[in-house]
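>>> can't give you the sequence, but here's the structure:
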């Protein structure tokens, strides 16, 4: 759970720099001044965040020798998909910031693509020394796959054609364990896996010929979520009378990057909002209820 909160905080740490990254211009030489500003700002900001994290969340925890904890069976793996989503967009920000600094394209992709992994790994190391937690190999794999997915798209297509996205709606389960699933809307958006849905939004138009009449603003998104999860452990969840199940979705989506204009502020807003799935009709399938149509799904 705590990795997910940090994942969002680290993503927010990158956002103030996105406007600069989006304002990148074509260049064949590294802008050393920009690279220095970028590197020093990142180093100071991230180090401060790690120090604050260690003081706020770990200082009062019982410490042990470094150890691993297998949490792969928990939360129907929604948390792992969240790690994929977070690492993808952190690496996306890293690549665009290196582009802004004039780093050659291939190096910007390869080095910037490591951002998600570099940001997340220290959190796993911290957890590895906590008696109530432990480093999660599953989290590390999810982070790596998320970053690698972005790098693969950038190398293959020089753009993102399959965008991971996030959406959220409140659920009744948070009231049963507000200390774990959140006691208010902000906390629930971070902690209540029952209300989180993760999507892969496919830019269909990018795969078609230029002369195709398919609307370039219309994406098709496939989503994943789960329900009836109050406890992370499946056995504890079942003992509470809950039958956790997976949910799969199909929904239209807006390709927000299609609406870019001349305004840097507007383009930056679209860049940031592109991590979120726009509410739209959705078709859901799950093993308990079969197919279900949502007129508007968040």
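The structure has been received and is ready for your questions. The shown structure was predicted, so the numbers you read here are calculated from the model rather than taken from an experiment. Residues are numbered from 1 along each chain as shown.

>>> from here on, contacts and neighbour counts on C-alpha atoms
OK.

>>> now the helices for the stretch 101-250 of the chain?
105-112, 115-128, 137-157, 178-181, 185-191, 234-239 (DSSP state H, counting those that start in this stretch).

>>> Mind checking those for the one nearest to residue 295?
In terms of CA to CA, the element of the helices of the stretch 101-250 of the chain nearest to residue 295 is helix 185-191, at 21.6 Å.

>>> Quick check: the residue located most distally from the centre of the chain vs residue 270, distance?
Within the chain, residue 211 marks the point farthest from the mean C-alpha position, 33.4 Å out by CA atoms, centre = their mean. For residue 211, the distance to residue 270 equals 25 Å [CA to CA, to the nearest Å].

>>> For the stretch 1-150 of the chain, just list every one of the strands.
Using DSSP state E, counting those that start in this stretch, no strands are found in the stretch 1-150 of the chain.

>>> ok, back up a step: mind putting the helices of the stretch 101-250 of the chain into CSV with distance to residue 295 and mean neighbour count?
Formatted as CSV, the helices of the stretch 101-250 of the chain follow (distance: least, CA to CA, whole Å; neighbours: other CA atoms under 10 Å):
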stretch, distance to residue 295, mean neighbour count
helix 105-112, 39, 19
helix 115-128, 35, 20
helix 137-157, 30, 20
helix 178-181, 26, 18
helix 185-191, 22, 18
helix 234-239, 30, 14
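
>>> Second structure follows, compare the two:
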């Protein structure tokens, strides 16, 4: 999951720049009594030569950008660990599956960013969807293969399944609605751990000390959301288009992959806090879909698209440990 977010932060930030460019097509929305219909209207006619040129540019950008990213990841990550023959690894019971949801989000956002690049080329709509939609799964598959040759990890079918679901979430919505009515989102809050109980030191060891490392690694502080546009599903509702409702998933109390217990190479216990309960958290909260704000300014359009990948902080209803509670604000 950490490697997935590393790839996501680089690829998506560059891919979504296409949103700020002069797009070859734009989606216009027509509200009827029962459904919302999305039509693709040309705003700039591209010649076959222009389309071909843009396709070559995007293809080259994908190859060079992703290739360079993987070389950097290999140098920064895999080179520090011993290699092995290709093997599989079952990690489905780790981190209360928060990492699996993270894989799904990474594939979804990478696919979304790539699709916007292909939309810019002006190629056929279904090609935009399939080329872009499969990109996220392809990016993540390469990571899984590299994991398969690392002695520290292995090819995980659980991770791979989550990657497929992430790409499928984008493709299915585009084919059905020509829109992402349900967006997968991410939120993070900085956790403070008790130094006197050795929890801060344990968190530093497994999650890192810097804000960047904690953002990538601290599963206790990450929440993943499925945020649905209310107006898209209920066009008669007298509600703003940007208003959404989100269901979130997170977990707490994790100081190890499967248990809060660790030993060193000699078998000596270095951490034992099995008394701390590991538990899941479910949330229901309002949200804002910034991508549904209308603007002709390219800078704002790009900013709104980036912001639409993150859950807006808001009050929430939480279900955990068998009971409900209301949170004044959830990040």
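That came through fine. On a predicted model such as this, the values are computed, not experimentally measured, just so you know.

>>> Give me the aligned partner of residue 191 of structure 2 over in structure 1.
Structural alignment (TM-score structural alignment) places residue 191 of structure 2 against residue 171 in structure 1.

>>> again with residue 64 of structure 2
Using TM-score structural alignment, residue 64 of structure 2 sits opposite residue 44 in structure 1.

>>> Kindly report the same for residue 224 of structure 2.
Applying TM-score structural alignment, one finds that residue 224 of structure 2 aligns to residue 198 in structure 1.

>>> How about residue 116 of structure 2?
Aligned by TM-score structural alignment, residue 116 of structure 2 pairs with residue 96 of structure 1.

>>> my guess is its match contacts residue 17, does it?
No. Using CA atoms under 8 Å, residue 96 of structure 1 makes no contact with residue 17, being 9.3 Å away.

>>> higher neighbour count, these two?
Taking other CA atoms under 10 Å, residue 96 of structure 1 and residue 17 do not tie; residue 96 has more neighbours (25 against 19).

>>> What are the boundaries of the strands in the stretch 201-331 of structure 2?
Remark: strands assigned in the stretch 201-331 of structure 2 by DSSP E, counting those that start in this stretch are 222-229, 243-252, 261-263, 269-272, 279-288, 314-320, 323-330.

>>> From residue 37 of structure 2, how far off is residue 280 of structure 2?
According to CA to CA, residue 280 of structure 2 and residue 37 of structure 2 sit 38 Å apart.

>>> Please identify which of these two sits among more neighbours.
More crowded of residue 280 of structure 2 and residue 37, by other CA under 10 Å: residue 280, with 18 against 15.

>>> Quick one: map that one onto structure 1.
In structure 1, residue 280 of structure 2 lines up with residue 246, judged by TM-score structural alignment.

>>> which ones are touching its match?
The contact partners of residue 246 of structure 1, by CA atoms under 8 Å, 6 or more residues apart in numbering, come to 76, 224, 225, 226, 227, 286, 287.

>>> Is there a quick PyMOL command that grabs whichever of these are buried?
Under the burial definition 16 or more other CA atoms under 10 Å, those of the contacts of residue 246 of structure 1 that qualify are selected in PyMOL by:
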select buried, resi 76+224+225+226+227+286
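
>>> got the contacts of residue 246 of structure 1 as CSV, with distance to residue 104 of structure 1 columns?
As requested, the contacts of residue 246 of structure 1 are arranged in CSV below (distance: CA to CA, whole Å):
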residue, distance to residue 104 of structure 1
76, 40
224, 36
225, 38
226, 41
227, 45
286, 46
287, 48
